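In: Sequence first, then the predicted structure, then my questions.
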Amino acid sequence: MLYKYLLEWLKEHNIYFLHLNRRKLRSYLNPFQSVLLEILLNDYRIDFKKEGGIPLYKEGEFYLLNRKGPYYSDAILSKQGVKPELNLPKYPLFIIDLRYYNRHTEKEKRRIIKEILASLIEVRKYLWDRHLALVANRELFNFISHKLGNNKILRLDYPLNGIALDPNADEILTEKDIKENNIFLIGGIVDLGQNRPWTKELFKEFPRKRIEFYGKTKGVPDRFNRIISILLKVKFENKTIEEAIKENLTRKDILERLSIELPKRWVKLDNKFVLPKKEYEELNKMFGRDIKPYLKVFKVEVIEKQ
């Protein structure tokens, strides 16, 4: 997590109690990660000023204070003061290639922008904006950047050499690949109702690998943000690819995978298909959740018979 660099800086300057000075934090982030983003994105600084407050969050020996209270800070978050000099890493880097953006319909273009915004949110949970890049001309980049709001993502004219994620690739992506490599290429392609194998064409000069979920690509999330989330969880939380996928499955992903899993497992009873309890429990384990709500789509019931 990138905020560890901020904690090191605070420790070097004997700051263990930091007052937020009424600044609201992003609720989906670790509070210190949110403070770091305020410094990097909104030019907030550290002012060596004492301010009374109440503890909002504690991590190790560090406290965040807010409002008024009996605990005094060593410094406050402010537009005044010192800008922390943090030697932040440049990698990993997630590159979304938008060279085929104009091949899409207007509805698909809106979906692409929505997924880029969601990708930025995922990246900010662990890193910050400079770890996300778009391959796009300046006009398109400026258009999308405006849609994203305040950000500092990177623009590239051409993708850097890295691993390209392609569901049709010959090679399988492994946890070792994710941990040992720092540049990942994602095709900025959506196919609402269409099959578009453009990724191979887009990344023909780069090594391509596919993500598998228990031996198959069926049911692997295909949205940019969920692919990036899978990579981040493996890289920073030491999760397996399967564990990371389970946390990113959408209803669509689950139904797609069930469409090939159920015919291998159900049995016919009284002119209807039923799922033995043992198979049901195995599928629950595979998806990391109760699949009964999804079985209704296939009109399949669970029976006690093993």
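Out: Yep, it's here.
In: CA only for contacts and neighbour counts going forward, please
Out: Noted.
In: what are the ranges of the strands in the stretch 51-200 of the chain?
Out: 52-59, 62-72, 75-78, 93-97, 132-135, 154-156, 163-165, 171-172, 183-187 (DSSP state E, counting those that start in this stretch).
In: between those, which one is nearest to L295?
Out: strand 171-172 (29.5 Å; C-alpha to C-alpha).
In: Tell me which other helices or strands that closest one touches.
Out: strand 208-210 (3 or more C-alpha pairs under 8 Å, 6 or more residues apart in numbering; DSSP states H and E).
In: by contact count, what packs against the strand it packs on?
Out: Against strand 208-210 (3+ C-alpha pairs under 8 Å, 6+ apart) you get strand 163-165, strand 171-172.
In: which residues of the stretch 201-306 of the chain fall in helices?
Out: Under the criterion DSSP state H, counting those that start in this stretch, the stretch 201-306 of the chain contains helices at 224-237, 241-246, 251-265, 277-287, 292-298.
In: Reformat those helices into TSV and put distance to K114 next to each item.
Out: Shown next, in TSV, are these (distance: least, C-alpha to C-alpha, whole Å):
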stretch	distance to K114
helix 224-237	9
helix 241-246	20
helix 251-265	17
helix 277-287	26
helix 292-298	26
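In: okay, now the one to match up with it:
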Amino acid sequence: MGRFKKVPSSLCPMKKPGDVLREILQEKGIKSVGTLSRKWPSGRDIYQELALLLLEGDGAIVELREETAESWDLNGKKVGPSKYAYVRPCFVEKFKVIVDGSEIAKRLPDYPWIIVDLTFWNRHIPKEKDKVALQLRETYAVVRRMYYPRRFAITWVNEEFKKKNKVPLEKVVSYEGSTADFLREKGINRVVLLDPNAEEVLSREDLQERAFIIGGIVDMKGDKKGTTAKIGEVLEKEGIDVLRRKIVLRGDIVGVPDRINHIAEILLRMLYGEDMEKAILAVQAPTHARWRLRKEIPKRKIRYLIDGKLYLVVEKELYDELKQWLNIRWEDFVKVLRETGMVALERRRIHHLNKISVFRFDKSGGKRVILLKRAALLCYNC
């Protein structure tokens, strides 16, 4: 039921409201639910959206006197008639209520919390503040789709943010005080701070913690390096134990999406059991992949000095290898080759060049020297 793989409860106490709703319906022997309202959820997980409607007080699931014409089973597939249906608040009193928001709320765990800390809001220029507001709106959409908005908190909320804000603050936890005060109110004394400059990588054991903090930081000017670490320093002064952790792709942060909403989605996917690499690739855009491509391709270059001219060559097959763990297209590969002044040759051609060349050491580590002019014709960009 649902899109994300579950992990043992000892490692992951979180549950989606949609999963809780399915559990309740299964216990009551209800196999499908119809509707008497035009307002019916759509998307990848209709029971997640339906559960959120109930939690927000927007209706209930009731027992009908006559069956609906159609309904949706617990996998979201449209099936035949059903005695049970979702109705809007104005019709609830006319029927026997089977499931409402309060029943779902009782079963939802109190954690983990996803917290965006706006400590350094005033360090941003106006355009950056607009970006923060936009990314928070997209983070809300991610949390609504994948988790529960009432476990999404924004701290250090001020009046300027409220004016720029695009998030329905009544559906999340909007906290005007400090993150430390919020954590104390929730009885939490240790958190994971997601920091790209941390020394340690986010591990499966870290996912047992009750709160995860993402810095509400956008760095268009390039003057905020190390700012996330300062959030941790402030918390530690307040007596909060901070675990600084980073998200990496094969040991490097290059290529890891850095938008607030992307970080939140990677984290949520890991909380639901996906490994880090798979979670990153689920949200990685070609732009992020090209960042990493610019770093990976030069590692594999071969230097050829052909008739006095230097060529930087990589295997054409490298594209297939990198494509397995980067969301790249062939045009991305070619674009980066041109940016770096390199050429791609088929492996068999490189083997031929190696046969007719002599390796010589130099200050750059060495190169293969070919004296044949005609060999230069083999080097072209694919």
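Out: Now that the structure is in, tell me what you want to look at. If you're wondering where the values come from, they're calculated on a predicted model, not measured in any experiment.
In: Now the TM-score, please.
Out: Superposed pair, TM-score by TM-score structural alignment, normalised by the length of the first structure: 0.86. Supporting alignment: 295 aligned residues with a C-alpha RMSD of 2.5 Å.
In: quick one on the thing from earlier: make CSV out of the helices and strands packed on strand 208-210 of the first structure and add mean neighbour count and distance to Q306 of the first structure.
Out: Shown next, in CSV, are these (neighbours: other C-alpha atoms under 10 Å; distance: least, C-alpha to C-alpha, whole Å):
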stretch, mean neighbour count, distance to Q306 of the first structure
strand 163-165, 24, 39
strand 171-172, 16, 34
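In: Distance to K285 of the first structure for these - can I get that in CSV?
Out: Output for these, formatted as CSV (distance: least, C-alpha to C-alpha, whole Å):
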stretch, distance to K285 of the first structure
strand 163-165, 26
strand 171-172, 22
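In: which one of those lies closest to L249 of the first structure?
Out: Set against L249 of the first structure and scored by C-alpha to C-alpha, those come closest in strand 163-165, at 17.3 Å.
In: Put together TSV for the strands of the stretch 51-200 of the first structure, with distance to E115 of the first structure on each row.
Out: Rendered in TSV, the data for these read as follows (distance: least, C-alpha to C-alpha, whole Å):
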stretch	distance to E115 of the first structure
strand 52-59	31
strand 62-72	32
strand 75-78	32
strand 93-97	10
strand 132-135	12
strand 154-156	16
strand 163-165	16
strand 171-172	24
strand 183-187	12
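In: quick one: which of those strands is nearest P276 of the first structure?
Out: Per C-alpha to C-alpha, nearest to P276 of the first structure of those: strand 171-172, 31.8 Å.
In: okay, the closest one sits on what stretch of the second structure?
Out: Under TM-score structural alignment, the alignment places strand 171-172 of the first structure onto residues 200-201 of the second structure.
In: just how off-centre is that stretch within its chain?
Out: Computed by C-alpha atoms, centre = their mean, to the nearest Å, the chain-centroid distance of stretch 200-201 of the second structure equals 17 Å.
In: what's the answer for stretch 271-285 of the first structure, then?
Out: That offset, for stretch 271-285 of the first structure, works out to 32 Å (C-alpha atoms, centre = their mean).
In: Show me which residues of it are buried.
Out: 273-276, 279-280, 283 (16 or more other C-alpha atoms under 10 Å).
In: Could you do stretch 66-75 of the first structure as well?
Out: Of the residues in stretch 66-75 of the first structure, those buried (16+ other C-alpha under 10 Å) are 66, 71-75.
In: What of stretch 333-345 of the second structure?
Out: 333-334, 336-337, 342-345.
In: Would you quantify the distance from the closest residue to D157 of the first structure other than its chain neighbours to T105 of the first structure?
Out: Setting aside the residues directly before and after it, D157 of the first structure is nearest to V135 in space (C-alpha to C-alpha, 6 or more residues apart in numbering), at 5.5 Å. Distance from V135 of the first structure to T105 of the first structure, counting by C-alpha to C-alpha, to the nearest Å: 19 Å.
In: go on, E279 of the first structure?
Out: Distance, E279 of the first structure to T105 of the first structure, using C-alpha to C-alpha: 41 Å.
In: With Q33 of the first structure instead?
Out: To T105 of the first structure, Q33 of the first structure is 37 Å away according to C-alpha to C-alpha.
In: Between the two, point out the one with more neighbours.
Out: The residue with more neighbours, out of Q33 of the first structure and T105, is Q33; 25 against 13, by other C-alpha atoms under 10 Å.
In: these two touch, right, the more buried one and Y3?
Out: Yes - using C-alpha atoms under 8 Å, Q33 of the first structure is in contact with Y3, at 4.8 Å.
In: Could I get the full set of helices for the stretch 1-150 of the first structure?
Out: 3-12, 31-42, 106-126, 138-148.
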